[in-house]
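K.L.:
coords please:
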Amino acid sequence: MTILPLRKFFAAAVVAVCLPFAPLTALAAPAANLPDFTDLVDKVGPSVVNIRTTTRVTLSPRGLPPGMDNGDMSEFFRRFFGIPVPQGPQGGQSPRGGQGGGQDSGPDSGNDTEQSSGVGSGFIMTSDGYVMTNAHVVDDADSIYVTLTDKREFKAKLIGVDDRTDVAVVKIQANNLPAITIGDSNKVRVGEWVLAIGSPFGLENTVTAGIVSAKGRDTGDYLPFIQTDVAVNPGNSGGPLINMQGEVIGINSQIYSRTGGFMGISFAIPIDEAMRVADQLKATGKVTRGRIAVAIGEVTKDVADSLGLPKAQGALVSSVEPGGPADKAGIQPGDIIQKFNGQTVDAATDLPRMVGDTKPGTRSTITIWRKGTTRDLPITVAELQPDKGTKADQRKAPEPKPRAANALGLSVTDLTADQLSQLKIKGGVMVDSVDGPAARAGLQKGDIILRVGDTDITGAKQFQEVTSRLDSQKMVAILVRRGDNTQFVPLRPRNPGQK
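P.N.:
Below you'll find the model as predicted:
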């Protein structure tokens, strides 16, 4: 009798029990369906490149880092190695292998040298040397080097970067290169097999595989990411995400991680978005986007129900830049943007992409929902400028006037003419104190109430009359301004005597 180790014994027992009940063909079927990536890697591999970047640093005459003198290094070597510090010769062999002396041998002189600053990946877009990668791969680089799979290395010229989409294009002086095939990221399906090729941790031409686990994952203003479970690690950035047809459908850009390494979720920039950016970078070295100068937020189900919207979709206008395109078009805080140029705005994150893809100067149409009705407004798209920090409104609230309690748990006071002028509003009341429903919803002293339901608020007395008629069985949307931002807050009025 043959004695099997315990682990092998259980394996044999399972097979012995299962075989009589399952045909051999049934057991072999799953293996036959597993994908074979070998031909795919042979086809796409040569189009993937390694990218390393360097920055220029200045060393002291003895090869020491800036700010560290010879005495510091002597003590370091004495303590940890028991040897004296290597001395830079005066007229002898220099730390860089050349001859000492000359202009670099003086006590205050220094040497410039290149220091490695990062490693990433990329892929060949065109046979004449255009390479796409991530913007963060080439950030702050003084020199960029591209290495092909045949070990040829080229110093690359930076064509342009776009930080908003994390896309960059560089150019190497070479021809007849194996350009990658560009796919269609709109045709990507959740569950399909994909693979990544790149240089994780500097390990060139590493292939990992998995499936698309989600589409349209919003983690940025302009990027509906492709989410996968493909193993992506530092160094994979900028490399291609490949489908089973050998087409690039995305650029591996980000991972979700609590440790710095792969944890099962990675994100790729859709290639359609990346190519639109790359075409502009190749043509002008920069990306031009449209803007309409509004701040927007999500339309929640509670807000949609309280406003009578059929479904929770669109972009809620929280603030409008004075004198901007939206202001000139008549858009107001509290409006719900439902369409842009006939395209439905399903989520708030759709609008920045729609507007951003529109050429500045284009006359467009924007559809809004206001007080239970829809209307189309003509708007001329402006050019998006670099981000500028905004200062919070630091105006002090005036001394409160006598308060008036109501079913929403709000005590309010009238605004003075100067306050209305400073805030650039025509009406409203200032919150003096909160309790009950308003407190639970997060309203604060100093907030401005602009509208209750579909009724514009003009003063404390009128506000009291409006709130006294509210139905405690129905949610009501309160349009609230805080600082420079405006948003709807759904509240359920309390019954008389209720806290």
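K.L.:
Please count neighbours and contacts with C-alpha atoms only from this point.
P.N.:
OK.
K.L.:
show me where the stretch 201-350 of the chain has strands.
P.N.:
Assignment of strands within the stretch 201-350 of the chain using DSSP state E, counting those that start in this stretch yields the ranges 206-218, 224-228, 240-242, 247-255, 266-270, 290-291, 294-298, 315-320, 336-340, 343-344.
K.L.:
neighbours around the closest residue to Asp128 other than its chain neighbours, how many?
P.N.:
Among residues not flanking Asp128 along the chain, Asn175 sits closest, at 4.5 Å (Cα to Cα, 6 or more residues apart in numbering). Residues near Asn175, counting by other Cα atoms under 10 Å, number 11.
K.L.:
how near is Gln245 to Asp39?
P.N.:
Here Gln245 is placed at a distance of 10 Å from Asp39 (Cα to Cα, to the nearest Å).
K.L.:
about what we covered before: so the residue nearest to Asp128 touches Tyr130, yeah?
P.N.:
No - Asn175 is not in contact with Tyr130 according to Cα atoms under 8 Å; the separation is 9.9 Å.
K.L.:
returning to what we had before: which SSE is the residue nearest to Asp128 in?
P.N.:
Asn175 is part of no helix or strand when elements are defined by DSSP states H and E.
K.L.:
dump the residue contacts of it.
P.N.:
If you count contacts by Cα atoms under 8 Å, 6 or more residues apart in numbering, Asn175 has them with Ser127, Asp128, Gly129.
K.L.:
and for comparison, fold this next one:
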Amino acid sequence: MLFTQVGNSKITQMIACASASVLVALAPLGNAATAQTTSAPTLSVPDFTSVVAKTEGSVVNIRTTESVPTRGPGMGPNSNDPYEMFRWFFGPDFQPPGMPGPGQRGKPSPAPQERERTIPRGVGSGFIISADGYVLTNNHVVAKANGIFVTMTSGKEYTAKVIGTDARTDVALLKIDATNLPPLPIGDSTTLKKGQWVLAIGSPFGLDSTVTSGIVSAINRDTGDYLPFIQTDVAVNPGNSGGPLIDLAGRVVGVNSQIISQSGGFMGISLAIPIDEVMRVVEQLKAHGKVTRGRIGVQIGPVSDDVGKAIGLPDAKGAMVSNVEAGGPADEAGIRAGDVITKFDGKDITHMTDLPRIVGSTKPGVRVPMEVWRKGKTVTLKVKVGEMPSAEGETTSGQPEAPKAAPTDVLGLKVSAVPEAISQKIKGGVQVVEAEGQAAAAGLTAGDIILTINDTDITSPEQYSKLVAGLDKSRAAALLVMRGDQTQWVTITPGK
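P.N.:
Alright, predicted model coming up:
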């Protein structure tokens, strides 16, 4: 109501009087002289004009075209051929009874041949990174395009060539035939702080050279993608993709890539790829036209607080190994399912998503140290990093047969020996035949294999029974459970 009535003089006077009354009431509580001279610090919005003036000439508009299949000329419901209208709606082989096609009286008309035509595909943004014509943008801006056209702020247009793309980081490197271009200086995204002013320049909805401003809302925002993002509240919309995120010194600190929106438009959350990560990709694209990444052959999951406490991990950090690829680099290094990787090549693994990023940036073929948490202590191993293939296959496992089970124990489980077909692939363990109560609530089901409880490996049903009978009923037990080819820790509190 205050905003709708702000022009009402009576209300304005009432607010002013109320403010004066408060000031009079508070004055005696402190030194009058101090009250008169002390004032809140004045904050002002920075002037962006100088930053825009020296950077917008390096930002480009990118439009793309693609080829789509289409019928020959004159096809469709508006065709001059009266019989084509029927074929358009009922299929190319349709021949109306008693209505032979022209020149084919009494015979079916031949189906029209499909052709290709070029149509506009989309509009994005990019920016110049070198005077000799290298341009950066997003991979999704140019993917599947058969024509890429770069337009400068002066209106001059160039046909661009794709030097290389990387779908994992959504980066594409283009080249245009031009010289003496104004490149944007590259900044340092590792020094960004929350609350720092940043600008975005791009072509939202095709409106080229549009400038928006905001602040850094979060750093290292994990969205489940390969990279952590810079989160801002800068207005970024479709068409801004591939444009630069610029600091007040006029340096690129990120590449605008995504928005989080329920409407398809800006809703206050924009995501940019950190420029440090981008430039590492650019170096490889320039040199090889593709990106080579390292891999160690593990599947990982997060470490929850409950699991961390149950296995004695000081902090719920790291990447929990759920599966180790047989014969892979991790397997050869001695990494086991259930290990928690806490450090790789001297770098801390705080969150599980740190591991693939650090491993991926490691050169294949080198041998690096890594630390894992295993059975209450840190173990240091050395792993020879392999090369990540372009696509990794998935393996599946059949459902094991259900052997004879023992009575339900304090964890709510009935278990038996591991069938021979499975015991040839793993060492020790017991198989779940039935799960009920707290075990079922924890997600265990028939066929699961229990490999470890807390810090003790399971070797047989008899050893498992003795171990479970002696569990502390006042705290949750951590079970390392294998299902198919996947392994994860599960916590269960023993029943009374």
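K.L.:
re earlier: sort out which of the contacts of Asn175 of the first structure are buried, if you could.
P.N.:
Neighbour counting by 16 or more other Cα atoms under 10 Å classes Asp128, Gly129 among the contacts of Asn175 of the first structure as buried.
K.L.:
how about Lys156 of the second structure, what's its partner in the first structure?
P.N.:
Using TM-score structural alignment, the partner of Lys156 of the second structure in the first structure is Arg152.
K.L.:
Could you give the number of residues near that match?
P.N.:
Arg152 of the first structure: 8 surrounding residues under other Cα under 10 Å.
K.L.:
same check, this time on the one 3 residues further on
P.N.:
Counted by other Cα under 10 Å, the residues lying close to Lys155 of the first structure total 17.
K.L.:
wait, doesn't it sit right on Gly129?
P.N.:
No - under the criterion of Cα under 8 Å, Lys155 of the first structure makes no contact with Gly129, lying 11.4 Å away.
K.L.:
got the residue ranges for the helices in the stretch 151-300 of the second structure?
P.N.:
275-288 (DSSP state H, counting those that start in this stretch).
K.L.:
ok, back up a step: how about the residue nearest to Asp128 of the first structure, what's its partner in the second structure?
P.N.:
With TM-score structural alignment as the criterion, Asn175 of the first structure pairs with Thr179.
K.L.:
Show me the contact partners of stretch 444-459 of the first structure.
P.N.:
By Cα under 8 Å, 6+ apart, the residues outside stretch 444-459 of the first structure that reach it are 306-307, 371-372, 397, 413-415, 426-434, 463, 466-467, 476-483.
K.L.:
distance between the ends of it?
P.N.:
18 Å.
K.L.:
List the buried residues for it?
P.N.:
Per 16+ other Cα under 10 Å, stretch 444-459 of the first structure contains these buried residues: 444-453, 456-459.
K.L.:
Kindly reformat those as TSV and extend each row with secondary structure and distance to Phe81 of the first structure.
P.N.:
Shown next, in TSV, are these (DSSP: H, G, I helix; E, B strand; the rest coil; distance: Cα to Cα, whole Å):
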residue	secondary structure	distance to Phe81 of the first structure
Gln444	coil	63
Lys445	coil	65
Gly446	coil	65
Asp447	coil	66
Ile448	strand	69
Ile449	strand	71
Leu450	strand	73
Arg451	strand	74
Val452	strand	76
Gly453	coil	76
Asp456	strand	78
Ile457	coil	78
Thr458	coil	80
Gly459	coil	79
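K.L.:
Ser266 of the first structure: which of the residues you listed is nearest?
P.N.:
Closest approach between these and Ser266 of the first structure, by Cα to Cα: Gln444, at 39.4 Å.
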